[in-house]
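Chemist: Dropping the sequence and predicted coords here.
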Amino acid sequence: MNIKTLADELRETIRRDNNEGTGKTVPKKKPASKNALDPIVEGIRDHKLIGKEKLLIRLDDKTIFLLKQLKVTQGIDMNKIISYSLQYFLQKHPQIANHIKETLKNLEL
């Protein structure tokens, strides 16, 4: 008999003992449902950090705290999430890149 079988038997015994007086059955745990954020987290994990240039950026304390929590809970590096977020933002708003290109064309040096 293995440990898993023993643990399952013990859980069933506890459920039965707890429910003898009430006549109710304790529902078993539902399998963890898929979180709506899972595809986003996977996209961030799959994001490749390419490039060699480093930038010093300033972020507010609340954002830093959130990034640190994300590092602890999901194992996602701050640099990776910032890179992913900026790339995602620029892809969703191509007019920004177009505006920069047009401004540089019209810039007189």
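Modeler: Nice, thanks for sending it over.
Chemist: Going by C-alpha atoms from here, please, whenever you check contacts or count neighbours.
Modeler: Fine.
Chemist: Check which helices and strands the helix or strand harbouring Ser85 sits against.
Modeler: Using DSSP states H and E, Ser85 maps to helix 78-92. Contact partners of helix 78-92 among helices and strands, from 3 or more Cα pairs under 8 Å, 6 or more residues apart in numbering; DSSP states H and E: helix 38-46, helix 61-74.
Chemist: Comparison target, given below:
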Amino acid sequence: MSKIRSIADELREKIRAESGSPPVPDPPEIPKKPSRVLPNKSPCDKSDRAEVHRLFDELSAFRMVGTQKIMIRLDPESMKLLKQLKFTRDIDMTKVIVFAFSKFLQQHPWLHSHVKELLKKNQL
């Protein structure tokens, strides 16, 4: 395999040759790690399919209540998935985010009281 040399490498070598200093050996080649390709996993088991259907049914039945709007930042992967959900299942992106947050609060019921305690401590 031929080595690819940049112009900077060639200039360094030329300057060293003119100055009479011994050439510095090239750094050892670092082997490239194979790129990590994640398999496109689709739900194959019947239990997985049932869980996916249950989740989408629950998401479809979820009713958003509220008029407040906020801006949030999302990473590109999450945004891509939300857009795909909108396209494939006609599920509003905001609805998915509100649904996920309400599930998070249901799974962590202690969070309300914890925030109240923090507010009390900050007011003193």
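Modeler: Arrived safely, thanks for sending. No experiment lies behind these values; they were computed from the predicted model shown.
Chemist: Can you add mean neighbour count and give the helices and strands packed on helix 78-92 of structure 1 back as TSV?
Modeler: Below are the helices and strands packed on helix 78-92 of structure 1 laid out as TSV (neighbours: other Cα atoms under 10 Å):
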stretch	mean neighbour count
helix 38-46	13
helix 61-74	12
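Chemist: The ones you listed: which one's closest to Leu86 of structure 1?
Modeler: helix 38-46 (11.5 Å; Cα to Cα).
Chemist: Superpose on structure 2 and give me the mean offset of the closest one.
Modeler: Aligned to structure 2 and superposed, helix 38-46 of structure 1 gives a mean residue distance of 0.7 Å (mean Cα distance after the TM-score superposition for structure 1).
Chemist: start and end residues in structure 2 for that helix, please.
Modeler: Aligning helix 38-46 of structure 1 against structure 2 (TM-score structural alignment) gives residues 53-61.
Chemist: which residues of structure 2 does the helix holding Ser85 of structure 1 align to?
Modeler: Using TM-score structural alignment, helix 78-92 of structure 1 pairs with 93-107 in structure 2.
Chemist: That stretch vs structure 1, average distance?
Modeler: Stretch 93-107 of structure 2 differs from its equivalent in structure 1 by a mean of 0.4 Å after superposition (mean Cα distance after the TM-score superposition for structure 1).
Chemist: Tell me which residues are up against that stretch.
Modeler: 59, 62, 64, 82-83, 85-86, 111 (Cα atoms under 8 Å, 6 or more residues apart in numbering).
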